[in-house]
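1. sequence first, predicted coordinates after that:
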Amino acid sequence: MRGTAFAPQLTDGDVSEYLAQLEMLSKGYREESEIWPVNIPEFDTVAVHSRPIAPETFKLVLAAIRQRQCLKARYVSLSSGSEGFRAILPHALASDGHRWHMRAFDFDNQRYSDFVLSRLEAKGFADTPSGDLPRDVDWTSTIQLVLTADPAMPEPRRERLESEYRMRKGALRVKIRQAMLFYYLRFYGFNPHDLEGGAMRNVSSFHLKVANMEEVEKWLGRRN
């Protein structure tokens, strides 16, 4: 039996570590004999079904990032009819919590974009067009998203929400890459496409508010 002086040595004792083990078990990454929790409770998780990432394409993406080479790739976008092969120079991977993306410079559109890996087909390397590329400012810039509890909530509920999100002085300050802002907003229950008066409607499904909305709109590219 664990004594009062017990302190974990192999973990930090955080509940998220235990739940991560259950996540790996549910997704088939581990067998029950390979995770450390014992007497596993009955549990279930939401299974997200999406198109699988082609292993050969993923290998080429990793090689292109390591070797700083262009990919000859075709990307099937739901918002664009362009499905031809083009030169794309990847430099990083990013997850929105639901899908994995490739962060890359798109020579056709002359900009950095995120490409969902499951929609990408790579056919090898391509010659890198001559000339210097612009810096991926959105990826290298760190910004701060400031969230507060909805002030319209009754005080006891607002205090519980502030405690749940470990807010300090009534605010949760999240340091993130500017390129990841859209994904973080969705993670916290906001819809960046839901506009009101030309700006994102400041309504979250989790009863949160964005405190620095003007900055957020600027970072989203909708204000100067």
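-> Looks like it arrived, so ask away.
2. all contacts plus neighbour counts: C-alpha atoms, from now on.
-> Noted.
3. for the chain, which segments count as helices?
-> 15-26, 55-67, 137-140, 155-164, 181-187, 213-219 (DSSP state H).
4. which one of those helices lies closest to A47?
-> helix 15-26 (8.7 Å; C-alpha to C-alpha).
5. list the buried residues in that closest one.
-> Q21, L22, E23, L25, S26 (16 or more other C-alpha atoms under 10 Å).
6. kindly report the same for stretch 124-138.
-> Those would be F125, A126, D136, D138, for stretch 124-138 by 16+ other C-alpha under 10 Å.
7. structure two is appended below for comparative analysis:
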Amino acid sequence: MSGDGSPAKMRWSIERRLEFIEFRLFWEGRVNRSDLVDFFGISVPQASADLGRYQEVAKQNLAYDKRAKSYLVTREFKPVLLELDAQRYLAQLRLIANGILPKEESWLGWVPPYATVPSIARSVDPVKLRKVLDVIRTGSAIHVEYQSLSRPDPLWRWLTPHALAFDGFRWHVRAWCHTRNRFQDFVFARMLSFDETRPDQINAEHDIEWQRFLTFRIGPHPDLETAKRNAIELDYGMQQGEISVETRISLSFYFMHRFGLDIDPKDVQPERQHIVLLNREEIDEAQKRARKETAALASGYIHKKMRNRMIGYDVYLLERLSGTM
């Protein structure tokens, strides 16, 4: 242990095993050597050594019970390696339920009875994902056959991706569209096929809607009865009747739609829409301002692209004329 009372620097693999010990102690109240042996595939002596190391770091957190043949959590338990987070525990349950994380790969030993509302999977082709990642990494544009909702047939267009985004239900590619001359989101699953790539100079810093964040102030529906308002405030952990949530401007539409914040409270019954947006005018103004700034910054790129096209066309004409002389 270091002089300031924190654990001394150690190898990552050992640190992970000590964190595992602390995780099991807090959430399940016990841990033993076989837990470490089974999960990490280490030897029994190594597991004993890890438990000994943890005792050196946090002796007050566990005590060996001969009858249970396990180390049990003590009333004096205080985490020294992990920041206790209920979301981390519950997230593992969700991942197991969705088939993303095999139970044996989670840190959960005993799993409580639980159920989750099923989600409809939005598939992402791993080969296409790898291709998009390559294009983002190299700062290139890619020719994509894309099926939009506004057209009956797919359209080939050049895109310059610079980021990935998840809206709570599906993954998008954030990209400059060379057809519409603007930054926008493209649903991964609607990218039907890819063609060639080429270098591109679009500056992702000019995507103000991506670069800038908004803070949403959210509170209970004003027409809820007092008891129901109190319940909603508890549900969302509100302080003084509201919570603040930050998100990128480019994701704000999805955020508002997902939680019903895009609906005017006057147009919906409070029993159906428990929470409302408290700073709607501020959000609307910030969204409009970001779109305007993005368009202004992108105009230089558009003009440069058009100028290069004109220069290229002039060169083409000169070559044709010189060839006929």
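-> Okay, I see it. Keep in mind that what you see is a predicted model, and the values were worked out from it rather than measured.
8. for the residue most central in space within the first structure, what are its contacts?
-> For the first structure, D96 is the residue whose C-alpha lies nearest the centre (C-alpha atoms, centre = their mean; 2.3 Å). Contact analysis of D96 of the first structure by C-alpha atoms under 8 Å, 6 or more residues apart in numbering lists M180, Y183, Y184.
9. from H274 of the second structure, how far off is the aligned residue in the second structure for the first one?
-> By TM-score structural alignment, M180 of the first structure lines up with L251 in the second structure. When distances are taken as C-alpha to C-alpha, to the nearest Å, L251 of the second structure and H274 of the second structure turn out to be 21 Å apart.
10. who's more crowded, the two?
-> H274 (22 against 17; other C-alpha atoms under 10 Å).
11. leaving out chain neighbours, which residue sits closest to that one?
-> Counting by C-alpha to C-alpha, 6 or more residues apart in numbering, H274 of the second structure lies nearest to H221, which is 5.3 Å off, once chain neighbours are set aside.
12. what's the local residue count around that neighbour?
-> 23.
13. same question, F253 of the second structure
-> Around F253 of the second structure there are 14 residues (other C-alpha under 10 Å).
14. for it, list the residues it contacts.
-> D262.
15. matching residues in the second structure for the longest strand seen in the first structure?
-> Scanning the first structure for the strand with the most residues, using DSSP state E, yields strand 85-95. On the basis of TM-score structural alignment, strand 85-95 of the first structure is assigned to residues 156-166 in the second structure.
16. now do that stretch: everything it contacts.
-> 132, 135-136, 139-146, 171-179, 200, 202, 204, 251.
17. drop anything exposed from the residues you listed.
-> Of the contacts of stretch 156-166 of the second structure, these count as buried by 16+ other C-alpha under 10 Å: 132, 135-136, 139-146, 171-178, 202, 204, 251.
18. any idea what sits nearest Q147 of the second structure, other than its immediate chain neighbours?
-> Nearest to Q147 of the second structure is P154, by C-alpha to C-alpha, 6+ apart, at 4.2 Å.
19. for Y54 of the second structure, that is, sorry about that
-> L18 (6.0 Å).
20. quick one: residues contacting that neighbour.
-> By C-alpha under 8 Å, 6+ apart, the neighbours of L18 of the second structure are D50, L51, R53, Y54, L81.
21. and which of the residues you listed is nearest L318 of the second structure?
-> Nearest to L318 of the second structure among the contacts of L18 of the second structure, with distances taken as C-alpha to C-alpha, is L81, at 70.8 Å.
22. and the residue nearest to that closest one when sequence neighbours are not counted, how many residues sit next to it?
-> Ranked by C-alpha to C-alpha, 6+ apart and with sequence neighbours excluded, the top spatial neighbour of L81 of the second structure is E19, at 5.9 Å. Residue neighbour count, defined by other C-alpha under 10 Å, stands at 17 for E19 of the second structure.
23. one step back: now for the match of M180 of the first structure: which residues touch it?
-> Contacts of L251 of the second structure by C-alpha under 8 Å, 6+ apart are A165, D167, W210.
24. contact partners for F255 of the second structure?
-> F255 of the second structure sits in contact with D167, L261, where contact means C-alpha under 8 Å, 6+ apart.
25. so how far is V117 of the second structure from it?
-> Taken as C-alpha to C-alpha, the span from F255 of the second structure to V117 of the second structure is 19 Å.
26. kindly report the same for Q55 of the second structure.
-> 41 Å.
27. what does I100 of the second structure give?
-> 15 Å.
28. before we move on, the earlier item: residues of the match of strand 85-95 of the first structure that come out buried?
-> For stretch 156-166 of the second structure, by 16+ other C-alpha under 10 Å, it's W156, R157, W158, L159, T160, P161, H162, A163, L164, A165.
29. in the superposed pair, what's the mean gap between it and the first structure?
-> By mean C-alpha distance after the TM-score superposition for the first structure, the fitted stretch 156-166 of the second structure averages 0.6 Å away from its aligned residues in the first structure.
30. SS state for the closest residue to P79 of the second structure other than its chain neighbours?
-> Nearest residue to P79 of the second structure, sequence neighbours excluded (C-alpha to C-alpha, 6+ apart): E22, at 7.1 Å. Following DSSP: H, G, I helix; E, B strand; the rest coil, E22 of the second structure is assigned to helix.
31. wait, E22 of the second structure touches L82, no?
-> Yes. Contact status for E22 of the second structure versus L82: in contact at 7.4 Å, counting by C-alpha atoms under 8 Å.
32. these two: which is more packed in?
-> Using other C-alpha under 10 Å as the criterion, E22 of the second structure and L82 rank with E22 on top: 27 against 12.
33. how about V203 of the first structure, what does it touch?
-> G189, F190, K209.
34. is there a quick ChimeraX command that grabs whichever of those residues are buried?
-> Buried residues among the contacts of V203 of the first structure (16+ other C-alpha under 10 Å), as a ChimeraX selection:
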select :190,209
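35. pretty sure H221 of the second structure sits against P270.
-> Yes. Using C-alpha under 8 Å, H221 of the second structure makes contact with P270 at a distance of 5.8 Å.
36. for V15 of the first structure, give its distance to Y29 of the first structure.
-> V15 of the first structure is 19 Å from Y29 of the first structure, by C-alpha to C-alpha.
37. what's the counterpart of N39 of the first structure in the second structure?
-> Using TM-score structural alignment, N39 of the first structure sits opposite W110 in the second structure.
38. who are the contact partners of its match?
-> So W110 of the second structure contacts E28 (C-alpha under 8 Å, 6+ apart).
39. ok, back up a step: relative to helix 55-67, how tilted is the longest strand of the first structure?
-> 80 degrees (axes from the mean of the first three to the mean of the last three C-alpha atoms, to 10 degrees).
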